[in-house]
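[1] Sequence and predicted model, in that order:
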Amino acid sequence: MPRPRRNRTNEPVERPADLDAAIPFPPMEAELVRDLPEGDEWQYEPKWDGFRGLLENASGALRLWSRNARPLLRYFPELEALGDLLPPRSCLDGEIVIVRDGILDFDSMQTRLHPAESRVRKLAAEIPATFVAFDVLVWDGEEHWPAPLAERRATLEELAAGFVLSPATRDRDDALEWLDSFEAIGLDGVIAKRRDAPYRAGERTAVVKVKPEKTADCVVAGVRWKADGERRIATLLLGLYDDDGHLDYVGSAAVAPTRHDEIAAAVLPLLRDAPERRFSEPNRWGGGELEEAAVRPELVVEVRYDKVQGRRFRHGTKLLRLRPDKEPEQCTWREVRPPLEPDDPTLAGLLGSVPAGD
């Protein structure tokens, strides 16, 4: 028997008490792998950067469930209109996304998780979300989830008229091109799904995901000290230059104890005559309680990162090496946000249509 899926606090994800028994829950997950699998049994889709959602009306009312069994429709009231497209006792699996200026905007997703209904509805009118469907589990009372994905995808394309469907391809070369070009429009990688597998709630056995390994050269703009009173560096504070030559703070990179002396030798001399600079970052990045100091922006380091969210690296980066061969002025936003090339895919092209907020 598969182990029950657990949330971030390591507690089993509970099935919503009144969810129709015909609907499998929690949603299928994906295992992170380094390389896209190949073979006729695989189908490839974009990895959307939004909130996973099961859209269903099996109880009689339209509901949108998160992977952790939280009701989401309250935060995305503009999606209530999708209820008119679903026959009774139906369920689709998909992703809620927000598109702004042709790019997926995860920051705007997070602003929706607001306690005030008036604020949520204002944002829904100004920056509407889109539900991107990629699987059909139940339709008009008929359970499709036991069928292999190849059949479910054909059913989805046949029945889910009016819904925005995630594109899918069986061509691995196309999927590899997606990996190279998706970053510019905010997509998060590529998903590969076994076409011969049924929908297995909460499991990762038939779905894998690949994220492109990304590195960036950043300017060291400051340091954050360890809380041990010995003035040892805990993290480097990183910056990138915008088009106007302003150095934006973009995140941090932890300094491993084994590399502290090497990094300190290069960084500590830059504390002298450093410009006045303040750094701020949301608590989810951590470290806000530690003392910090600016340094002269003269040192470049290479870091590995997974995602840029707004004007920050979403998570902490991994420090790879010093780059004494590179000038700080060369570290710009273009390095992590390359401009779209004429033949790159666009969100409008992938989705067929985009929300009014685009």
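    Yes, it's here. Numbers count the residues shown, from 1 in each chain.

[2] For the rest of this, base every contact and every neighbour count on C-alpha atoms.
    Fine.

[3] Buried residues of stretch 227-244, list them for me.
    232-241 (16 or more other CA atoms under 10 Å).

[4] Show only the entries of these found in strands.
    Cross-referencing these against strands under DSSP state E gives 233-241.

[5] closest to Leu165 among those?
    Comparing these against Leu165 with CA to CA picks out Leu240 as the nearest, at 36.1 Å.

[6] How about the contacts made by the closest one?
    Counting by CA atoms under 8 Å, 6 or more residues apart in numbering, Leu240 makes contact with 218-219, 247-250, 331-333.

[7] Save these as a markdown table, and put in neighbour count too.
    Below are these laid out as a markdown table (neighbours: other CA atoms under 10 Å):
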| residue | neighbour count |
| --- | --- |
| Cys218 | 32 |
| Val219 | 31 |
| Leu247 | 20 |
| Asp248 | 18 |
| Tyr249 | 24 |
| Val250 | 24 |
| Cys331 | 21 |
| Thr332 | 22 |
| Trp333 | 20 |
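
[8] now, among those, which is nearest to Asp171?
    For those, the nearest to Asp171 is Trp333 (32.0 Å; CA to CA).

[9] one step back: and which of the contacts of Leu240 is nearest Arg112?
    Val250 (23.2 Å).

[10] which residues touch the residue sitting nearest the centre point of the chain?
    With distances taken as CA atoms, centre = their mean, Asp49 lies nearest the centre of the chain, 3.6 Å away. Going by CA under 8 Å, 6+ apart, Asp49 touches 97, 104, 106, 186-188.

[11] for it, helix, strand, or coil?
    coil (DSSP: H, G, I helix; E, B strand; the rest coil).

[12] List the buried residues for stretch 265-272?
    267, 270-271.

[13] Next, format those residues as JSON lines and append distance to Ala160 and secondary structure.
    Listed next are the buried residues of stretch 265-272 as JSON lines, based on distance: CA to CA, whole Å; DSSP: H, G, I helix; E, B strand; the rest coil:
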{"residue": "Val267", "distance to Ala160": "57", "secondary structure": "helix"}
{"residue": "Leu270", "distance to Ala160": "60", "secondary structure": "helix"}
{"residue": "Leu271", "distance to Ala160": "60", "secondary structure": "helix"}
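
[14] In addition, the following structure is provided for comparison:
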Amino acid sequence: MQLPVMPPVKPMLARSVKGIPDPDAFGDGLSFEPKWDGFRCLVFRDGDKVVLASRSTKELNRYFPELVEALRDNIPERCVLDGEIFVAIGDRLEFERLSERIHPAESRVKLLATQMPSSYVAFDLLALDDTSYLPEPFSVRRQQLELALAGVREPIHLTRTTTDPAVAQEWFDQFEGAGLDGVVAKPLGKPYAPNGRTMLKIKHARTADVVVAGYRLHKTSTAARPLLGSMLLGLYNEEGALQHVGVAASFTDSRRAELVDELDVLRMDLDDHPWARWQDDDAHTEDRLPGATTRWSSGKDLTFVPLAPTRVAEVGYEHMEGTRFRHTAQFKRWRPDREPESCGYGQLEEIMKYDLSKVLI
């Protein structure tokens, strides 16, 4: 492989900002685009050779063989693209289905490539033929990207962009219904900066009242000084069962010690706990109970301290992935005014459905 931009290359990153930024504050302005909830991936193609590289520069070819073939059939013979791998079920992105593709068994990978084929959406151009576009401003890179991918077909796509902040705000409000993660803003006059936080990201932030039903000890915890590592959070479903929805984990060491003492009065026997079946792998698969071993957690100690489900906390979260918080939640405060039984899925914000085809070119 001989390209003007060669692997390994770490992709350009983004820093978080609150709200859609004013383009006038960024010199040549901003280009807005949807923030895709998938696997970041740089594509290097030189003739028949195609390399899919992750954000950490690891090769992803073996996990997405159908995508390698689709890229070989669709994109220019010599180019380097920046984009995202995603899996869409119907008209919505499904990150959990995408995560299932990272499997050690080749037979499983081949089966999922047929059952849940992946797609690729390109949003930047690093090189084309013998030209490196790293020094060029995004306005030039985007123009060349549109020309280079003018004839692509599914499952290869080009992301939509706009320079209108009002349209970007509309996308931010609507696109989550298609499983997207917010909006990204790129300075039109800036070059591509590998591993640099040149871009801006605007993500959804919400709060929910949840039941704290247990905790895990921190990895530095000792018998002499126990420290809370993460709170286990629950919401009641329509059948009245307490569903494990995620964890809250960001605390100072002093607060971790205080929380162990504070929650000690709530400790109870696992046999009497709503998640008493946590050691049953089948139950974990069915109800997302904490404690079962998966290929993601193999070798980790997932035991937890069960607590009487009587304490309610307010937590911040970005969005849901199925029945769970997509990322670690942020503890905000205790809610002694709330009854645990009132902490159900009904409180969560309803997101309108959005046709995924309207997000893609």
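    The structure has been received and is ready for your questions. It should be emphasised that the depicted structure is a prediction, and the values quoted were computed from it without experimental measurement.

[15] TM-score for these two?
    The TM-score (TM-score structural alignment, normalised by the length of structure 1) is 0.79; 330 aligned residues with a CA RMSD of 3.2 Å.

[16] The stretch 251-361 of structure 2: strands as residue ranges?
    Taking DSSP state E, counting those that start in this stretch as the criterion, the stretch 251-361 of structure 2 contains strands spanning 305-317, 320-321, 324-325, 330-334.

[17] can I get the ones you listed in JSON lines with distance to Leu149 of structure 2?
    Formatted as JSON lines, the strands of the stretch 251-361 of structure 2 follow (distance: least, CA to CA, whole Å):
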{"stretch": "strand 305-317", "distance to Leu149 of structure 2": "36"}
{"stretch": "strand 320-321", "distance to Leu149 of structure 2": "31"}
{"stretch": "strand 324-325", "distance to Leu149 of structure 2": "35"}
{"stretch": "strand 330-334", "distance to Leu149 of structure 2": "40"}
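
[18] A helix includes Arg141 of structure 2, no?
    Yes. Counting by three-state DSSP, Arg141 of structure 2 falls inside a helix.

[19] Leaving aside the residues adjacent along the chain, what's closest to it?
    Leu125 (5.6 Å; CA to CA, 6 or more residues apart in numbering).

[20] Looking at the alignment, what corresponds to Arg45 of structure 2 in structure 1?
    Matched across to structure 1, Arg45 of structure 2 falls on Asn57, judged by TM-score structural alignment.

[21] Next up, the contacts around its match.
    63, 83, 86, 88-91.

[22] Swap in 7 Å and give it another go.
    By CA atoms under 7 Å, 6 or more residues apart in numbering, the residues touching Asn57 of structure 1 are 63, 88-91.

[23] What separation is there between it and Ala150 of structure 1?
    Distance, Asn57 of structure 1 to Ala150 of structure 1, using CA to CA, to the nearest Å: 24 Å.

[24] Quick check: the two most widely separated of the contacts of Asn57 of structure 1?
    It's Arg63 and Pro88 that sit farthest apart of the contacts of Asn57 of structure 1, by CA to CA, at 12.4 Å.

[25] hmm, back to that, helix, strand or coil for the residue nearest to Arg141 of structure 2?
    strand.

[26] Can you tell me which of the strands of the stretch 251-361 of structure 2 is most buried?
    Burial of the strands of the stretch 251-361 of structure 2 is given as mean neighbour count (mean count of other CA atoms under 10 Å); strand 305-317 ranks first at a mean of 20.

[27] counting contacts, what elements does that strand pack onto?
    Contacts defined by 3 or more CA pairs under 7 Å, 6 or more residues apart in numbering; DSSP states H and E place strand 305-317 of structure 2 against strand 206-217, strand 330-334.

[28] and the direction of it versus that of strand 330-334, what angle?
    With axes from the mean of the first three to the mean of the last three CA atoms, to 10 degrees applied, the angle from strand 305-317 of structure 2 to strand 330-334 works out at 110 degrees.

[29] next one: strand 305-317 of structure 2 to chain centre, how far?
    Centroid separation for strand 305-317 of structure 2 versus its chain: 24 Å, with CA atoms, centre = their mean, to the nearest Å.

[30] Check stretch 328-341 of structure 1 too.
    Centroid separation for stretch 328-341 of structure 1 versus its chain: 20 Å, with CA atoms, centre = their mean.

[31] Also stretch 103-120 of structure 2?
    19 Å.

[32] Structure 1: matching residues for that stretch?
    Counting by TM-score structural alignment, stretch 103-120 of structure 2 lines up with residues 114-131 of structure 1.

[33] May I see the buried residues of the matching stretch?
    120-121, 123-124, 127-131.

[34] Looking at those residues, which are in strands?
    Reading strands off the buried residues of stretch 114-131 of structure 1 with DSSP E, I get 129-131.

[35] Format those residues as JSON lines; extra columns: distance to Gly349 of structure 1.
    Converted to JSON lines, those look like this (distance: CA to CA, whole Å):
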{"residue": "Ala129", "distance to Gly349 of structure 1": "17"}
{"residue": "Thr130", "distance to Gly349 of structure 1": "15"}
{"residue": "Phe131", "distance to Gly349 of structure 1": "16"}
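
[36] now, which of those sits nearest Phe313 of structure 1?
    Ala129 (23.0 Å).
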